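Trainee: this is the structure alone, sequence omitted:
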């Protein structure tokens, strides 16, 4: 999914981080050049400085090919303009906007291009779920908040685990293979399953580090 987020404040940055972690193509923009510079190197997303209320900049940021636009600036008027441009000018399939002032909530509807209006007090998890419909992303976020990590690793021809069955691979303590994605389809990880190059594993762990999981399989 291609997501364009306007507003790189705390909320916008958190949403960008979560969507990027779920392997979405994310662009985060903000009119404040200093804020964008501050986030450089901290987020693995495309960062751009500019005014998302300007059609030319919004197009430059990727609105023409975006699947989702989320307006999270601190100004309701800006969020409405961004939403209207996204929906009417660029035909973005899904548009969500943050409502900063509850008295303005009645404006945030389809007339202004808003598919999902999100009150400022809405928890981050609910906001992402409402804006994207990505319940799998939300589930991963909830696990992370509970102190459980979901670590992904991909088997290649050079991986030590390629050609071995799952039961033959010693896992770090506290780690469990949740699923094996093969040919784009999630598969129940039976002990006798033999790993192939291209297999993607999702490992749930409350103790093992990403490096320990990588060492076990790679």
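Mentor: Done, it's in. Since the model is a prediction, treat every value here as computed from it, not as a measurement. Numbers count the residues shown, from 1 in each chain.
Trainee: CA atoms for contacts and neighbours, from now on please.
Mentor: Noted.
Trainee: the chain: strands as residue ranges?
Mentor: Taking DSSP state E as the criterion, the chain carries its strands at 2-6, 25-30, 46-49, 68-71, 94-99, 116-119, 149-154, 175-182, 185-187, 200-205.
Trainee: name the helices or strands packed onto the fifth one?
Mentor: Pointing back at strand 94-99 there. strand 68-71, helix 76-84, strand 116-119, helix 124-132 (3 or more Cα pairs under 8 Å, 6 or more residues apart in numbering; DSSP states H and E).
Trainee: below is an additional structure, to be compared with the one above:
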């Protein structure tokens, strides 16, 4: 499949790397000669210098034969025009655009992106995606990541294993017999900086980061097995009332109305606007999130969680540290500079949110079609969790899973059959139209296609 990516920044480069690993034909366009050359030198992709919205540049990039255009430049307007040209001039079937400005995303302008006006297939708003992700984490505080699958019946969780954790050092194959009322399957483990797909004889160790699937009804039980018994936050402080903070507050007002929210915003005009736009129960305080008196007014010492989402990494880190020192139990911190991540990990941050990684994940979830309902990247190019419908023609149907001889690096984590969630064993038989959730390392993604006949192609 031929893909054109507009923008060679952190997001564009990550998407290019992921798609090229799956042997797609990828071309990346950027106005920066340095970034374009870097793509040529460090990835199996073609880097081009030029303006991504110009028809002649897109033509040189092979737009006439492209299957998809992904526009993730720094400019919303360039992204929108690139999608328009891709549709009107080159008839590229799928066009995905990152749009940051909420001026384009207000409900009253919803018709702007209809096919007859600005034909963008999928719009990704990083701020909204980050806010949604944080809201999910707040509903299950024991997890550092949480993605719904199978219409919400199954959750993909990321959990850090702490002490005491009941499942420590128990072979994974014995978890079902030890905890028969918990339906969960471990898909991938990060240990000492290395990802691996576990086998039945492997055990979970203290400090592991574990990705697993479980029945939504079992989330609390599952995270407790990893040593997490935290209750959902009832008192929350949000540092930063920008687009992320504002969208998060609105989501929580709608989805978690019992939560008491206090926000800190340095800009007085923005603080006033946000205060007028939210419910009266949400308190917006104008001030510096690093000021002791302001934090005291926000009652961080009584809050279960602080969410630091200003537009400055240093402010986010220090606001979270000060809040935890004052007695706040948990910190969720937005971090744009990934080079800070190793340092931050040792400072007691419970969750670090990388907005670029969230954007990449959101875009990759939309590049599959056909019988594939969802794709969720795991690790930085390590693998993918794929949710797909099993077809009658699949060789995986009507045979016990144990007879399929799945390669190491591929795990069938869950099946959804009607309303029933099944965590399979070697004796489980996949039936036609089951929703199958599979973990596969990057080199095995194409084998998932052949095994389940789900057509992991874009068309």
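Mentor: That came through fine. In this text, all values refer to a predicted model and were calculated from it rather than measured experimentally.
Trainee: what's the TM-score once they're superposed?
Mentor: The TM-score (TM-score structural alignment, normalised by the length of the first structure) is 0.64; 164 aligned residues with a Cα RMSD of 3.2 Å.
Trainee: highest mean neighbour count out of the helices and strands packed on strand 94-99 of the first structure?
Mentor: Ranked by mean neighbour count, those are led by strand 68-71 with a mean of 27 (mean count of other Cα atoms under 10 Å).
Trainee: which ones are touching the nearest residue to residue 16 of the second structure once chain neighbours are set aside?
Mentor: Take residue 16 of the second structure and drop its neighbours on the chain: the residue closest to it by Cα to Cα, 6 or more residues apart in numbering is residue 26, 6.6 Å away. Applying Cα atoms under 8 Å, 6 or more residues apart in numbering to residue 26 of the second structure gives the contacts 2, 3, 4, 5, 16, 19, 20, 45, 46.
Trainee: any figure for the gap between the alignment partner in the first structure of residue 363 of the second structure and residue 61 of the first structure?
Mentor: By TM-score structural alignment, residue 363 of the second structure lines up with residue 127 in the first structure. Distance from residue 127 of the first structure to residue 61 of the first structure, counting by Cα to Cα, to the nearest Å: 22 Å.
Trainee: wait, doesn't residue 177 of the first structure sit right on residue 191?
Mentor: No: using Cα atoms under 8 Å, residue 177 of the first structure is not in contact with residue 191; the gap is 10.0 Å.
Trainee: who's more crowded, the two?
Mentor: Legend: neighbour count by other Cα atoms under 10 Å for residue 177 of the first structure and residue 191, higher for residue 177 (18 against 11).
Trainee: what lines up with the residue nearest to residue 16 of the second structure in the first structure?
Mentor: By TM-score structural alignment, residue 26 of the second structure lines up with residue 26 in the first structure.
Trainee: distance check, its match against residue 35 of the first structure.
Mentor: Distance from residue 26 of the first structure to residue 35 of the first structure, by Cα to Cα: 17 Å.
Trainee: could you find the closest non-adjacent residue to residue 48 of the first structure?
Mentor: Closest to residue 48 of the first structure by Cα to Cα, 6+ apart is residue 29, at 4.8 Å.
Trainee: OK, contacts around the one you found?
Mentor: Counting by Cα under 8 Å, 6+ apart, residue 29 of the first structure makes contact with 4-8, 36, 47-52, 61.
Trainee: of those residues, closest to residue 119 of the first structure?
Mentor: Relative to residue 119 of the first structure, the closest of the contacts of residue 29 of the first structure is residue 7; by Cα to Cα it sits at 15.3 Å.
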